[in-house]
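Student: Below are the sequence and a predicted model for it; my questions follow.
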Amino acid sequence: MGTTRPASGRSQAPGPACWRVAGLDVQVRRSARRRTLALQVRGGVVTAYAPAGLPDATIRAFVEAKQTWLRQHLGEQRSRPAPPALGDGSPLAFLGETLILRVAPVTQGRREGDVLLVPAGDVGAHVETWTRRAVLPTYAALVEDYAARLGARERLRGVKVGTARSRWGSCTAAGDVRLHWLLSRAPLEVLHYVALHEAAHLLELNHSPRYWAHVARVMPEYRRWHQWLRDHGEELGVRGDG
């Protein structure tokens, strides 16, 4: 999904071209499936998504027309404070709850009530290891439920926990779904949205109107959570939207 892009066995699209437009560095990604021109600012990077046959001049003119908006968003992202490092006593969002992190003489992460005990050392790595293990049953149950509600349960082969830096989830043509471990820190509604988003790819490996109709049938308010990922997803550590 970065969006929650589906992965398939098809050949990969060419890498982005790098342009200098109106004093801005812009990555240009073209796709034969795209019908509209769009701009995105993520991680201090401007990306233009364009239809494959759109003239370069049209893309450049669009970027120039939006340069004030682009500079504003770049400035906002650069001025955001970095998230505080995890340490003893830190609060930790986890599947709709708030746990308290404690460094303790343990060999691996372990939850005791509302406390997560982790070994000393690289606390962030210990938290990630524990989280990836702890979220899998919940992730699997969610995807299985949404796949069943969509009538696609038989197409689901398995659910795994993902770690990609630029997508919240993925679905392969073979029926393998991944959800990012950091979704455990998002509102539960966002986790549900991404689980549904990927389950719907079991029916449509694209983002066509038919695909979005499947999503809307199960979650009419999905746009709200899609937008949440666009607005806040990078704060959790993934440069992708919903």
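Tutor: Done, it's in. None of the values given here were measured: they were computed from a predicted structure. Numbers count the residues shown, from 1 in each chain.

Student: use CA for all of it now, contacts and neighbours both
Tutor: Fine.

Student: Contacts only, for Leu86.
Tutor: By CA atoms under 8 Å, 6 or more residues apart in numbering, the contact list for Leu86 reads Val123, Gly124.

Student: Next one: it from Gly75, what distance?
Tutor: 26 Å (CA to CA, to the nearest Å).

Student: Ok, Val143 next?
Tutor: 37 Å.

Student: wait, is Pro81 part of a strand?
Tutor: No: counting by DSSP: H, G, I helix; E, B strand; the rest coil, Pro81 is located in no strand; its state is coil.

Student: what's the neighbour count on it?
Tutor: A total of 8 residues lie near Pro81 under the criterion other CA atoms under 10 Å.

Student: Quick check: the closest residue to Pro187 other than its chain neighbours vs Gly121, distance?
Tutor: Of all residues not flanking Pro187 in the chain, Gly96 sits nearest, at 6.1 Å (CA to CA, 6 or more residues apart in numbering). Noted for Gly96: a distance of 27 Å to Gly121, by CA to CA.

Student: quick one: which of those two has more around it?
Tutor: Between Gly96 and Gly121, Gly96 has the larger neighbour count (other CA under 10 Å), namely 13 against 10.

Student: biggest helix in this protein, by residue count?
Tutor: Secondary structure of the chain read by DSSP state H shows that its longest helix is helix 123-149.

Student: Could you list every helix and strand in contact with that helix?
Tutor: Counting contacts by 3 or more CA pairs under 8 Å, 6 or more residues apart in numbering; DSSP states H and E, helix 123-149 packs against strand 158-162, helix 188-200.

Student: One more to weigh against that first structure:
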Amino acid sequence: MKKTELLGEDIEYTVRRSSKATIPRVDVSMDGVRAVIPEGSDKDPEGLLQEKAIQVIKSKKKFDRYREEIPKRKFQEGEFFPYLGEEHNVAVSSEHSDRKVEGEKLILPADEVKDTSIKRELEKLYREKAREIIEEILERYEDLRIEYKRIKLKNQKTRWASCSSRQNLNFNWRIAMAPKDIIEYVVVHELVHLEESNHSKRFWTKVSSILPDYKERAKWLKDHSPKLVFSEEDYTSSSW
């Protein structure tokens, strides 16, 4: 572990030499700060951090805040997980053969839990519900006449959704943890991206015409993302 001072703050960081990296970069994550230097490069890691000081400090503070806000959940019966913005209690039942949401409970079938785990079955439930909700929202926006090919639920680490050049819509299955109006914003955002690939003025004008309050929804998602965490594997990183 190395140390340096950035904008008056003492920062600990590590250095990794990478054969895959094409340019020097700085990764900031829940695990800390890391300078990634391509093999054969004579770039000074500390000098790189100094160049990226503002971004590094900003992201480090963000992840420090995330670390404080992230719920310490356990994958066991009786634990609480968010679903559509509300806390739900995990229950394992031998009376149900299907994963389901019932009242304020996330019900998992005992036989499936025995064969896999509560964590795995809970993820399956979120995936199933996320698809149902997303498909329902897409049906409501059929009048936009924006064509897409497939809906994919992915284990994305750094984003809530994306779209591909093949006109596929990709969604992070964890979005089922967010309120429905937030999921709607994410769906609309990606639909519009199928017509406008970047975040141009025209893109945001289109989003605004569909969801006039999109800024409030986007802010909610940004502010509450630390609470929409399934497990430690969800921790994301930022790079420059």
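Tutor: It's in. Computed from a predicted model, the values in this text were never measured in an experiment.

Student: care to give me the TM-score?
Tutor: Remark: TM-score between the superposed chains equals 0.66 [TM-score structural alignment, normalised by the length of structure 2]; 202 aligned residues with a CA RMSD of 3.8 Å.

Student: ok so, going back, measure how the longest helix of structure 1 sits relative to helix 188-200, angle-wise.
Tutor: If you take axes from the mean of the first three to the mean of the last three CA atoms, to 10 degrees, helix 123-149 of structure 1 sits at 60 degrees to helix 188-200.

Student: rewinding a little: more crowded one of Val143 and Gly75 of structure 1?
Tutor: When neighbours are counted by other CA under 10 Å, Val143 of structure 1 and Gly75 differ, and Val143 comes out ahead with 26 against 11.

Student: What's the more buried one aligned with over in structure 2?
Tutor: Aligned counterpart of Val143 of structure 1 in structure 2: Leu138 (TM-score structural alignment).

Student: Now do the contacts for its match.
Tutor: Contacts of Leu138 of structure 2 were listed using CA under 8 Å, 6+ apart, and they are Val187.

Student: change it to 10 Å
Tutor: Contact analysis of Leu138 of structure 2 by CA atoms under 10 Å, 6 or more residues apart in numbering lists Leu144, Ile146, Glu184, Val187, Val188, Leu191.

Student: what about the residue mapped onto Tyr193 of structure 1 from structure 2, how many neighbours?
Tutor: Here Tyr193 of structure 1 is matched to Tyr185 in structure 2, going by TM-score structural alignment. Tyr185 of structure 2 has 22 neighbours, counted by other CA under 10 Å.

Student: cool, Gly113 of structure 1 as well?
Tutor: Around Gly113 of structure 1 there are 8 residues (other CA under 10 Å).

Student: And Glu132 of structure 2, by the same measure?
Tutor: Applying other CA under 10 Å, I find that Glu132 of structure 2 has 12 neighbouring residues.

Student: Could you do Arg159 of structure 2 as well?
Tutor: Here the number of neighbours of Arg159 of structure 2 (other CA under 10 Å) works out to 11.

Student: Tell me the helices and strands packed up against the strand of greatest length in structure 2.
Tutor: Secondary structure of structure 2 per DSSP state E: the longest strand is strand 9-18. With contacts defined as 3 or more CA pairs under 10 Å, 6 or more residues apart in numbering; DSSP states H and E, the packing partners of strand 9-18 of structure 2 are strand 2-6, strand 25-29, strand 32-38, helix 45-51, helix 53-69.

Student: hmm, 8 Å instead?
Tutor: Applying 3+ CA pairs under 8 Å, 6+ apart, one finds that strand 9-18 of structure 2 makes contact with strand 2-6, strand 32-38.

Student: for the ones you listed, which one ends up most surrounded?
Tutor: Highest mean neighbour count of the helices and strands packed on strand 9-18 of structure 2: strand 32-38, a mean of 21 (counted as mean count of other CA atoms under 10 Å).

Student: Pull the distance from that one to the chain's centre.
Tutor: Its chain's C-alpha centre and that of strand 32-38 of structure 2 lie 22 Å apart, by CA atoms, centre = their mean, to the nearest Å.

Student: got the angle for it vs helix 53-69?
Tutor: Using the same axes, to 10 degrees, strand 32-38 of structure 2 lies at 140 degrees relative to helix 53-69.

Student: So which residue of structure 1 lies furthest out from the middle?
Tutor: Pro105 (33.9 Å; CA atoms, centre = their mean).

Student: Tally up the residues packed near the residue nearest to that residue when sequence neighbours are not counted, please.
Tutor: The spatial neighbour of Pro105 of structure 1 that comes closest, neighbours along the chain excluded (CA to CA, 6+ apart), is Pro119 at 6.0 Å. Counted by other CA under 10 Å, the residues lying close to Pro119 of structure 1 total 17.
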